[in-house]
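# here is a sequence together with a model predicted from it:
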Amino acid sequence: MQPVGIIESCYPDKFGIPRQPGLARHATAILHLLPPFDDADCVRGIEGFSHLWIHFLFHASPSRWTPLIRPPRLGGNARIGVFASRSTHRPNRLGQSVVELAGVETGSRSGQQGGVRLLLRGHDLLDGTPVMDIKPYLPWVDAVPDARAGYAPAPPARHSVSFSAAADEILHRRVDHATLRALIEEVLAQDPRPAYHAAKPADGQRQYGVRLVDVDVRFTALNQPDGQLLMQVQAIVTA
């Protein structure tokens, strides 16, 4: 097999990427089709679909794998079979995601000649991800409302996110401040910390960093008196 395209993503690092697609709707990406697939005929009619299946390679994951893995959803301690999970550590490192198709571009762009670009939204794809195949999402056959979801029966909890005055000031200097702020909130609301850190009490002392678009977002986690978790953005630094 050979890749049909490459992802240009708002996620430059693995850390912070939502564990499932659709959890951060403001996450954007461009899927650049590669020759000989960068022919407008290859995507003729695709604009009629709102969502796509993207089949890709976990290119930044190690090639080694084990039969048992520790899914973050179970706290990073319980073990389950690799084929009972969506772990990136898989025998063939293949992944699939349902993403929103936000637009289609063909022809020249930024001085480039030809080419096909699919604009994606709500994805969970690392920058540079090789895409192996693209298929339309068909809700009447692909969605199964009464399906069982095993140990992940509901979406993950969402936490409150706050911004320091310094972080707010940096955001407001940017042209894309509204969309970047929304993306930061969506990513941090899901608590991107390692599962074994998330299982411990959060005192707001340890600082974490997650890269989004072209900035390094530095944040802490703090347990509130009511038992809720608050993700506090301390600083936003140009990466």
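That came in fine, so what should we check first?

# hey, let's count contacts and neighbours off CA atoms from now on
Will do.

# name the nearest residue to the residue positioned nearest the centre of the chain, ignoring sequence neighbours.
The chain has Asp124 as the residue nearest its centroid, 2.3 Å off, counting by C-alpha atoms, centre = their mean. Distances taken as C-alpha to C-alpha, 6 or more residues apart in numbering place Pro21 nearest to Asp124, at 4.9 Å, with adjacent residues excluded.

# thought Val82 was touching Arg90, still the case?
Yes. Using C-alpha atoms under 8 Å, Arg90 is in contact with Val82, at 6.9 Å.

# tell me, what's touching those two both at once?
Thr66 (C-alpha atoms under 8 Å, 6 or more residues apart in numbering).

# if we can go back for a sec, list the contacts of the residue nearest to Asp124.
Applying C-alpha under 8 Å, 6+ apart to Pro21 gives the contacts Ser97, Val98, Val99, Gly122, His123, Asp124.

# please apply the same query to Arg193.
Gly16, Tyr208.

# give me the distance between it and Ala149.
For Arg193, the distance to Ala149 equals 23 Å [C-alpha to C-alpha, to the nearest Å].

# how much space between Ala178 and His26?
Distance from Ala178 to His26, by C-alpha to C-alpha: 10 Å.

# looking at the two, which is more packed in?
His26 (21 against 11; other C-alpha atoms under 10 Å).

# for the more buried one, helix, strand, or coil?
Using DSSP: H, G, I helix; E, B strand; the rest coil, the structure places His26 in coil.

# just checking, it touches Leu120?
No. Checked against C-alpha under 8 Å, the pair His26 and Leu120 is beyond contact range at 9.9 Å.

# next up, a second structure to put side by side with the first:
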Amino acid sequence: MEHRITLNAIAHIRSSFPEKFGIPRQGGLADTRGNIVFEPEYRDVQAFRGLEEYSHIWLVWEFSETLGRQWSPTVRPPRLGGNIRKGVFATRSPFRPNPIGLSCVRLEKVELDTPEGPVLHVLGADLLDGTPILDIKPYLPHVDSHPEAAGGFADRVKEYGLEVDFPRELGAEVTEEERRIICQLLAQDPRPSYQQDPARVYGMRYADLEVKFTVNHETVHVVKIIRSMPD
């Protein structure tokens, strides 16, 4: 007998990623900031009592961009070049039977008294702006950390740590924090592994910035920064 489960979004995240391209493939890979704003029925400050004692939390969230899409028992992980199939349960693909994601982020601050109720300020978020949050749980290092664990095929994939060429004249267009985060994001090489054209100019949006770049061998070259004008 099929068992139906109803999940309600308890919050949404406000992040600097208006689109998927450029989002870190895992949480904690870049110092990206995010604010978690709760729905009115979950703003009781008693629900947050003691949360400030933790340095990290788990975010359980919904792959809202894949809702309604058919899941597949096998997927092509981009880090394997997009031409090798693995079982969906051996990956973190969004195309799952239930579109649920899991991210570990640093909890910078719990702000209880805001016009929108309690707000959590987090660091290292890898979520699209507006992503629904289904639950929040504390990260427990004595049980959640397993340095000896085997990482499957992910351990055999090349670690990306590209050099980033960010010209001085373009650096004047951004703040020092924006520059640092952009370099962190680009160093991970946001391109699919099968795209290797050194002449191609890619565009990545971060906050109100559009970053144009090329990749040649092991170096990312930032070629243009465009900041959107406020409406």
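Yep, that arrived. Since the model is a prediction, treat every value here as computed from it, not as a measurement.

# trace the residue nearest to the centre of the first structure over to the second structure, please.
Correspondence of Asp124 of the first structure to the second structure, assessed by TM-score structural alignment: Asp126.

# give me the stretch of the second structure that the longest strand seen in the first structure matches.
If you go by DSSP state E, the first structure has its longest strand at strand 94-106. Mapping strand 94-106 of the first structure onto the second structure (TM-score structural alignment) gives residues 100-112.

# and that stretch, how far from the chain's centre?
12 Å (C-alpha atoms, centre = their mean, to the nearest Å).

# how about stretch 191-204 of the first structure?
19 Å.

# stretch 129-148 of the second structure now?
Relative to its chain's centre, stretch 129-148 of the second structure lies at 13 Å (C-alpha atoms, centre = their mean).

# equivalent analysis for stretch 19-30 of the second structure, please.
4 Å.

# what about the strands in the first structure?
5-9, 28-33, 51-57, 68-69, 80-81, 94-106, 116-121, 130-136, 160-163, 208-212, 215-223, 229-238.

# need these in CSV (columns: mean neighbour count and distance to Glu185 of the first structure).
Formatted as CSV, these follow (neighbours: other C-alpha atoms under 10 Å; distance: least, C-alpha to C-alpha, whole Å):
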stretch, mean neighbour count, distance to Glu185 of the first structure
strand 5-9, 22, 17
strand 28-33, 23, 15
strand 51-57, 19, 23
strand 68-69, 18, 29
strand 80-81, 14, 31
strand 94-106, 18, 19
strand 116-121, 23, 16
strand 130-136, 18, 27
strand 160-163, 18, 6
strand 208-212, 20, 11
strand 215-223, 19, 11
strand 229-238, 19, 9
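
# ok, which of those strands comes nearest Asp39 of the first structure?
strand 116-121 (6.5 Å; C-alpha to C-alpha).

# was I right to think the match of Asp124 of the first structure contacts Ser103?
Yes. Contact status for Asp126 of the second structure versus Ser103: in contact at 7.4 Å, counting by C-alpha under 8 Å.

# and for the two, which residues touch both?
Listed as contacting both Asp126 of the second structure and Ser103 by C-alpha under 8 Å, 6+ apart are Gln26, Gly27.

# what about the longest helix belonging to the second structure, how far off from the first structure?
Across the second structure, the longest stretch assigned as helix under DSSP state H is helix 176-187. Taking mean C-alpha distance after the TM-score superposition for the first structure, the mean distance separating helix 176-187 of the second structure from the aligned residues in the first structure is 0.6 Å.

# which position in the first structure pairs with Asn35 of the second structure?
Under TM-score structural alignment, Asn35 of the second structure pairs with Ile30 in the first structure.

# got the contact list for its match?
Ile7, Glu8, Ser9, Arg117, Leu118, Leu119, Leu120.

# for the aligned partner of Thr179 of the first structure in the second structure, give its distance to Asp135 of the second structure.
Alignment note (TM-score structural alignment): Thr179 of the first structure maps to Glu177 of the second structure. As judged by C-alpha to C-alpha, Glu177 of the second structure and Asp135 of the second structure stand 29 Å apart.

# ditto for Pro190 of the second structure
28 Å.

# with Lys224 of the second structure instead?
Distance, Lys224 of the second structure to Asp135 of the second structure, by C-alpha to C-alpha: 39 Å.

# measure the closest residue to Leu23 of the first structure other than its chain neighbours to Tyr11 of the first structure for me?
Spatial nearest neighbour of Leu23 of the first structure, chain neighbours left out: Gly122 (6.7 Å); criterion: C-alpha to C-alpha, 6+ apart. Distance, Gly122 of the first structure to Tyr11 of the first structure, using C-alpha to C-alpha: 12 Å.

# and His59 of the first structure, by the same measure?
From His59 of the first structure to Tyr11 of the first structure the distance is 14 Å (C-alpha to C-alpha).

# kindly report the same for His172 of the first structure.
Taken as C-alpha to C-alpha, the span from His172 of the first structure to Tyr11 of the first structure is 21 Å.

# who has more neighbours out of those two?
Tyr11 (24 against 12).

# residue in the second structure matching that one?
Match for Tyr11 of the first structure (TM-score structural alignment): Phe17.

# what do you get for Ala147 of the first structure?
For Ala147 of the first structure, the aligned position in the second structure is Ala149, judged by TM-score structural alignment.

# what residues does the closest residue to Ser64 of the second structure other than its chain neighbours make contact with?
Distances taken as C-alpha to C-alpha, 6+ apart put Thr131 closest to Ser64 of the second structure, at 6.6 Å, once the chain neighbours are dropped. For Thr131 of the second structure, the contact set (C-alpha under 8 Å, 6+ apart) comprises His12, Ile13, Arg14, Trp61, Glu62, Phe63, Ser64.

# same question for Ile170 of the first structure.
Applying C-alpha under 8 Å, 6+ apart, the residues contacting Ile170 of the first structure are Ile236.

# residue in the second structure matching it?
Using TM-score structural alignment, Ile170 of the first structure pairs with Glu173 in the second structure.

# just Val237 of the first structure next, same as before
Aligned partner of Val237 of the first structure by TM-score structural alignment: Ile226.
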